[in-house]
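*Asks:* with the sequence up front, the predicted model follows.
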Amino acid sequence: MKVGIFTSSTPIGAISPNRAQRAIEFLKSKGHEIVLGEMFYQNDFYRTGTILERANEINELAKEKIDLLLSSIGGNNTSSILPYLNYDLINKNIKAVCGFSDSSALLSTIINKCPDVKVFYGPALFPNFGEFEQESREISYNSLFNYPQQISYQGFVYDGEANWEHYEQPRQLKSLVWKSKNVNQDTNLISGVVKGGNLSTLSGIWGSEYAPIFNQGDILFIEDEDKNIATIERLFNLLKLNKTFDHLNAIILGTHKNFDDQKTCKQPIDVLLEVLNGQNIPILYDVNISHDKPMLAIRLNSLITIDFVQNKIINEWI
């Protein structure tokens, strides 16, 4: 498989060259051809380059026949490049795109403008394939490159950020089990087209031609990282005010890494239930399609079924 790497925001190649090498070698060891975008090692302080330079990186990659366009990492500024991408070329030459966090802006746009491209919310090069921990890399790799018919998880996620660029110490583990709310015997199996991404990123393109379009019966997927409870209430309320919840069959809520509860002892699921204010939408939560590692992948804009009895996701389009 030919994998093209784009770096549309944080200059991570310049910041973490050792992790870059680990990640590239890992994917090469799986038999993939890696094509680095021209911004991969560039550094313009908070970003890899100008808006037009970063857009041109993807346009240049799209001139090749790319099986998977893979994000290096997230950041804050991918949305800036959206008006300058060649969507006809992307739709013609790129089979699939994957990323998470700030890449949500690009993923949403590709769904809207490139109907022939498969879109995955899932692992990125540096965070997931540059790990020292082989088990974490393999779980994320198989979730994306061997996309399964069913997605479920009972196991662990890593606690903390040790071993990013250099190996420091064994990382602590914490157990993880997917959970559900607002479920009864009539809602054991819920189907719909899954849409969404990183909510703080999507809030920056909300109302534009690049934002997700929700239809009746859709399933909303959202996740975030490093936010406090006040910010999360504001983001969830954005969905309430825009009547997004009114369209939904179900919600998938990813784990929230480094969540600041501001001494409330509440979690994002508690805030979501309060904002819903009695809207009885079934919710699958604490799902590690998120910033936690190991991270799983999900194909956006695809038909899925959520089994709320076994807390798993069934992919109807493989």
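*Replies:* The structure has been received and is ready for your questions. This structure is a prediction, so every number in the text was calculated from the model and none was measured.

*Asks:* drop to CA atoms for contacts and neighbour counts, all remaining ones
*Replies:* OK.

*Asks:* what's the neighbour count on Leu300?
*Replies:* Using other CA atoms under 10 Å, Leu300 has 24 neighbouring residues.

*Asks:* let me see the contact set for the spatially most central residue of the chain.
*Replies:* Centroid-nearest residue in the chain: Phe100, 2.9 Å away (criterion: CA atoms, centre = their mean). Contacts for Phe100 (CA atoms under 8 Å, 6 or more residues apart in numbering) come out as Ser71, Ile73, Gly74, Tyr121, Gly122, Pro123, Ala124, Gly197, Asn198, Ser290.

*Asks:* presented hereafter is structure B, for comparison with structure A:
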Amino acid sequence: MRFLKKGDAVGLISCSDGWNSSDKPSLDYIVRVLSSLGLNVRIAETIFQLKNTPFSGSPIQRATELMKLFRDPEIRMIFDVSGGDSANQILPYLDYAAIQQSQAVFCGISDLTVVTNSLYSQCGHRSIHYRIKNLTGDCAAEQLNWFKAAFMKDGSIPAIDYHWLRGSQMSGVLIGGNLRCALKLAATRYFPDPTDKIILLESLGGGAARTATLLAQLDQADVFSKCSGILLGTFTTMEQSGAQPSVRKQILGITAPYQLPVAETSQIGHGEDAYGIEIGAMLHFSASANLQ
């Protein structure tokens, strides 16, 4: 499958907290990079923070701008540049029936985990756990090569490297993403059914105690007792600080009663070298080969 080809249109939007006006050079750079690939870039009206607010628009305004992109028949991918706290405000205002019919693929990480998982739970629409801003970081050249290989060539998104912490194989539709943000959907209609799913977990901030309490919430919500396995991405702050107990120890401990397969990858998360992975896709992981 090829997501993009020259001449296709892509959209940029902020569904979570808006960008500060000082971030405009980063936006301009992303536009230049995408344009250099022969893509037509369309920028939503909800990108930058409105005066005296952290938001790029009201929840309805942000949802309306997102739906404009989904309804545009020329747009093939939608890249959300934002992050923060407020993306779940838009969920009640999205037209999931229209999204189900759209060819556009939504991409975002961090707080956009609430959007990617809601698109899957409400209408089975696949998304990409991917951060377009990585095209502007220290690993920009490598990221551009990955972008072209993943989105502009025939085939599938390149397989990630991983190793096993427990078990040797697992299969299932991938859900989850950022640990803290995924749990915003708990006890709502937007939380995907975890039964027989692979749960992706990664995080930017938070120490050992915060991670422990969030994992406990997942366990108490019967996620670990129902899912088919865990894909553990990077936990940036914990890994940089050497916080103990490590997320690996915590995951293995809390899932021990279920003997869940647990695979770990350094290629999914908040790092500027991180790649993307498809939410809502059936994936297969095995010890014999790093195949999705």
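*Replies:* Received it, and whenever you're ready, just let me know what you need. Bear in mind that the values here come from a model prediction, so they are computed numbers and not experimental data.

*Asks:* fetch the TM-score of the aligned pair.
*Replies:* Once superposed, chain against chain, the TM-score is 0.87 (TM-score structural alignment, normalised by the length of structure 2); 281 aligned residues with a CA RMSD of 2.2 Å.

*Asks:* related to what we said a few turns ago, and the equivalent of the residue nearest to the centre of structure 1 over in structure 2, how far is that from Ala87 of structure 2?
*Replies:* Taking TM-score structural alignment, the alignment pairs Phe100 of structure 1 with Ile109 from structure 2. Separation of Ile109 of structure 2 from Ala87 of structure 2 (CA to CA, to the nearest Å): 11 Å.

*Asks:* please, which helix or strand holds the equivalent of Gly38 of structure 2 over in structure 1?
*Replies:* For Gly38 of structure 2, the aligned position in structure 1 is occupied by Gly31, per TM-score structural alignment. Taking DSSP states H and E as the definition, Gly31 of structure 1 sits outside all helices and strands.

*Asks:* and Ala98 of structure 2, by the same measure?
*Replies:* Per DSSP H and E: helix 96-101 holds Ala98 of structure 2.

*Asks:* next SSE downstream of that helix?
*Replies:* Following helix 96-101 of structure 2 toward the C-terminus (DSSP H and E): strand 105-107.

*Asks:* now that next one on structure 1. Mean distance?
*Replies:* With the two structures superposed, strand 105-107 of structure 2 lies on average 1.2 Å from its match in structure 1, counting by mean CA distance after the TM-score superposition for structure 1.

*Asks:* mind giving me the packing neighbours of that strand?
*Replies:* Applying 3 or more CA pairs under 8 Å, 6 or more residues apart in numbering; DSSP states H and E, we find strand 105-107 of structure 2 packed against strand 75-80, strand 127-129.

*Asks:* what's the most buried one of these?
*Replies:* When those are scored by mean count of other CA atoms under 10 Å, the highest mean neighbour count falls to strand 127-129 (a mean of 25).

*Asks:* what angle sits between the helix or strand following it and strand 75-80?
*Replies:* Using DSSP H and E, the next helix or strand after strand 127-129 of structure 2 towards the C-terminus is helix 140-151. Calculated by axes from the mean of the first three to the mean of the last three CA atoms, to 10 degrees, helix 140-151 of structure 2 forms an angle of 140 degrees with strand 75-80.

*Asks:* structure 1: matching residues for the helix or strand following helix 140-151 of structure 2?
*Replies:* Where DSSP H and E defines the elements, the next helix or strand beyond helix 140-151 of structure 2 is strand 163-166. Mapped onto structure 1 using TM-score structural alignment, strand 163-166 of structure 2 covers residues 179-182.

*Asks:* and the matching stretch, which residues are buried?
*Replies:* Lys179, Ser180 (16 or more other CA atoms under 10 Å).

*Asks:* got it, and stretch 270-285 of structure 2?
*Replies:* So stretch 270-285 of structure 2, judged by 16+ other CA under 10 Å, has buried residues 270-281, 283, 285.

*Asks:* from Gly229 of structure 2, how far off is the closest residue to Asp95 of structure 2 other than its chain neighbours?
*Replies:* Closest residue to Asp95 of structure 2 apart from its sequence neighbours, by CA to CA, 6 or more residues apart in numbering: Met67 at 7.2 Å. Going from Met67 of structure 2 to Gly229 of structure 2 by CA to CA gives 33 Å.

*Asks:* these two: which is more packed in?
*Replies:* Taking other CA under 10 Å, Met67 of structure 2 and Gly229 do not tie; Gly229 has more neighbours (28 against 18).

*Asks:* switch the helices and strands packed on strand 105-107 of structure 2 over to CSV; also include distance to Ser171 of structure 2.
*Replies:* Shown next, in CSV, are those (distance: least, CA to CA, whole Å):
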stretch, distance to Ser171 of structure 2
strand 75-80, 26
strand 127-129, 18
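
*Asks:* contacting residues around the nearest residue to Ser35 of structure 2 once chain neighbours are set aside?
*Replies:* What sits nearest to Ser35 of structure 2 in space, not counting adjacent residues and going by CA to CA, 6+ apart, is Val41, at 6.8 Å. Taking CA under 8 Å, 6+ apart as the criterion, Val41 of structure 2 is in contact with Ala9, Val10, Gly11, Leu12, Val31, Leu34, Ser35.

*Asks:* and of the residues you listed, the nearest to Val115 of structure 2?
*Replies:* Relative to Val115 of structure 2, the closest of the contacts of Val41 of structure 2 is Leu12; by CA to CA it sits at 14.8 Å.

*Asks:* sorry, back to before: the match of Gly38 of structure 2 touches Met1, doesn't it?
*Replies:* Yes. The criterion here is CA atoms under 8 Å, and Gly31 of structure 1 meets it with Met1 at 7.4 Å.

*Asks:* which one's more surrounded, the two?
*Replies:* Met1 (14 against 11).

*Asks:* how close does the closest residue to that one other than its chain neighbours get to Glu209 of structure 1?
*Replies:* Once flanking residues are discounted, Met1 of structure 1 sits nearest to His32: 4.9 Å by CA to CA, 6+ apart. Note on His32 of structure 1: its distance to Glu209 of structure 1, by CA to CA, is 34 Å.

*Asks:* ok, back up a step: and the residue nearest to Ser35 of structure 2, helix, strand or coil?
*Replies:* Three-state assignment for Val41 of structure 2 (DSSP: H, G, I helix; E, B strand; the rest coil): strand.

*Asks:* list the residues that contact the counterpart of Thr244 of structure 1 in structure 2.
*Replies:* Applying TM-score structural alignment, one finds that Thr244 of structure 1 aligns to Val223 in structure 2. By CA under 8 Å, 6+ apart, the contact set of Val223 of structure 2 is Pro194, Thr195.
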